[in-house]
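Dropping a prediction and its sequence here:
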Amino acid sequence: IFCNSYTIRTIFPAPNFNPIMDAQMLGGALQGFYCDKDMLINILTQRCNAQRLMIAEAYQSMYGLIGDLKEQLSDHFKDVMGVGTDENCLIEILASRTNGELFQMREAYCLQYSNNLQEDIYSETSGHFRDTLMNLVQGTREEGYADPAMAAQDAMVLWEACQQKTGEHKTMLQMILCNKSYQQLWLVFQEFQNISGQDMVDAINECYDGYFQELLVAIVLCVRDKPAYFAYRLYSAIHDFGFHNKTVIRIIIARSEIDLLTIRKRYKERYGKSLFHDIRNFASGHYEKALLAICAGDAEDY
């Protein structure tokens, strides 16, 4: 199902945008005796990412934005405003990004850290988990292609991989999940159910363990319903890990211009309470206010 992006995102480009004026207002908020955090929220959470980058460039020439943010803000609020080897983070990001997003990520990583992302992943991980990450980060997944006849063959390979669990079978399993198009994998998962009588996620959970298992499950969940996967990640970060701030921040900011409105809807459908409700229960102060401002979109889930 393909949706107009303007029905599922929560952050839009601000109209009548003036980066110099925004930079000057931020300067007033940060350079005064007191830090005006409400002003920061009003500006930075209501600009799209491209506009925030333009503001940063304008501010940098006048004041030095990142240094001011680091000096003035607390840790969690600083993270929301955009400053500052987690296997779960690697799983979430690499399992969910498109080919184009992965290309941009590799480029940005090189510019930011003067290192090669693939080389760093290779040096910091191991085994079939590493192999699968290395496959995903290449961003070479087929797009817009589905072959019903091949789906039955792929499903048989996956079923054998879950039965045999040899190194060769693990390699074949990850090659299918990392390289076949989402459309093709939809058919493969249906065929797998027909062949094995078992759901793909249940089969992976039963046959494998560790980060390799978690990564394979994340890929399957993203193929089926990516907003639902992110809703699950948010719920786990809020409820299972004592409010894992960086996960909540990362997902809300990263998806705000893509599908955050749909993620909110999936969250409420699956867990009975709105994302707003849970953020209010577990966050506080300007940190809470900034997260809620980015989530807003419309107000129906408040």
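That came through, no problem.

CA only for contacts and neighbour counts going forward, please
Fine.

ok, how many other residues are close to Ile93?
19 (other CA atoms under 10 Å).

what residues does the helix or strand where it lies touch?
Taking DSSP states H and E as the criterion, Ile93 maps to helix 87-96. Defining contact as CA atoms under 8 Å, 6 or more residues apart in numbering, one finds that helix 87-96 is touched by Leu102, Leu133, Leu136, Val137, Tyr211, Glu214, Leu215, Ala218, Ile219, Cys222, Lys226, Thr247.

Flag every buried residue along the longest helix seen in the chain.
Scanning the chain for the longest helix, with DSSP state H as the assignment, gives helix 210-239. Residues 212-224, 226-238 are the ones in helix 210-239 that count as buried (16 or more other CA atoms under 10 Å).

ok, second structure coming up, stack it against the first:
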Amino acid sequence: MLNHTHRAPTNRRRRLRDPEYVQTACSLLATASPVSKSMAATGAGEGNKAAAGSASLHSKTLLKSEPLYQYILESTVFPREPDCLRELRLATASHPMAAMAASPDEVQLFGLLLEMLGARNAIEVGVFTGYSLLATALALPDDGKIVAIDVTRESYDRIGSPVIEKAGVAHKIDFHVGLALPVLDQMVADEGNKGAFDFAFVDADKVNFLNYHERLLQLVRVGGLIAYDNTLWGGSVVATPDEPLAAATREFNAAIAADRRVRVCQLAIADGLTLCRRVA
């Protein structure tokens, strides 16, 4: 028993360095999560019958009361949701991996935070269909810019891009296809990028969150905000210690809590959202 306990962390770290393993683990967790699976994607009165028959429509909330979450969406989120954002949310709900998208209440929060920051330049690591990307673009001024990074733009081109073009904000988006770390390293190498960004949102591979954090602290200005998604990882950080990405998420949370370069707040919104305001 003692030997098994000693070996397990090494094996887990080895698996977490395997991109195929990590992607499979993410997919399994998204489809097997015990939390509510429909309302955030379609919303009450917006196709619940269709949602009930689709396992891909997944409410990324740790809030256990479905009626209460439905109330939040219906009373505050959906009434203020721009038509283009609603269109992309519903289109994203048809994707087999719809659980990867940010939740509607999370996206609404981003819009408010961006306006409070007076943000002009942003970074998004992990794009998927571009649902949260559209929300960011809508909140930026007409001359604002977003550096969007993803290993593929397939879902973005097929689902998000037509809606974003129609919304008239595509000119704000600078899309980079590739692994995020090399792209961020290239950005850091350009002195003109240092401290040039007001906001960053990270919704990508969890094992690299700390690596992203170090780069983003150089790119986001003092007073700017960095948001990290999935920092409670479906509750697995406490409920299932053997879940493959729970250990990496706990390590990230502990490191951020101890990082005096940022003021930090972790929220139980969506699948866990951590906000870091750069102070040094």
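Received the coordinates, thanks. Predicted model only: the values in this text are computed from it and were never measured.

Mind telling me the TM-score for this superposition?
Here the TM-score for the pair of chains, by TM-score structural alignment, normalised by the length of the second structure, is 0.34; 156 aligned residues with a CA RMSD of 6.0 Å.

Identify each buried residue in the helix holding Ile93 of the first structure, please.
Within helix 87-96 of the first structure, the residues that qualify as buried are Ile91, Glu92, Ile93, Leu94, Ala95, Ser96, counting by 16+ other CA under 10 Å.

Closest to Met156 of the first structure out of these?
Among those, Ala95 lies closest to Met156 of the first structure (CA to CA), at 22.5 Å.

now the closest one: how far from Leu136 of the first structure?
To Leu136 of the first structure, Ala95 of the first structure is 7 Å away according to CA to CA, to the nearest Å.

what does Leu90 of the first structure give?
10 Å.

try Ile294 of the first structure
29 Å.

Kindly report the same for Ala203 of the first structure.
Distance from Ala203 of the first structure to Leu136 of the first structure, counting by CA to CA: 21 Å.

Also Leu69 of the first structure?
Between Leu69 of the first structure and Leu136 of the first structure the distance is 34 Å, computed by CA to CA.

So if I had to pick from the two, which one is more boxed in?
When Leu69 of the first structure is set against Leu136 and neighbours are counted by other CA under 10 Å, the residue ahead is Leu136, at 26 against 20.

the inter-axis angle of the helix or strand where that one lies versus helix 210-239?
Assigned by DSSP H and E, Leu136 of the first structure falls within helix 127-137. Counting by axes from the mean of the first three to the mean of the last three CA atoms, to 10 degrees, helix 127-137 of the first structure lies at 70 degrees to helix 210-239.

And the contacts of whatever helix or strand comes next after helix 127-137 of the first structure?
Sequence-wise, the next helix or strand downstream of helix 127-137 of the first structure (DSSP H and E) is helix 148-164. For helix 148-164 of the first structure, contacts defined as CA under 8 Å, 6+ apart pick out 169-170, 172-173, 176, 184-185, 187-189, 191-192, 195-196, 203-204, 207.

10 Å instead, please
165-174, 176-177, 180, 184-196, 198, 200, 203-208 (CA atoms under 10 Å, 6 or more residues apart in numbering).

Any of the residues you listed buried? List them.
Buried members of the contacts of helix 148-164 of the first structure, scored by 16+ other CA under 10 Å, are 169-170, 172-174, 176-177, 180, 184-192, 200, 203-204.
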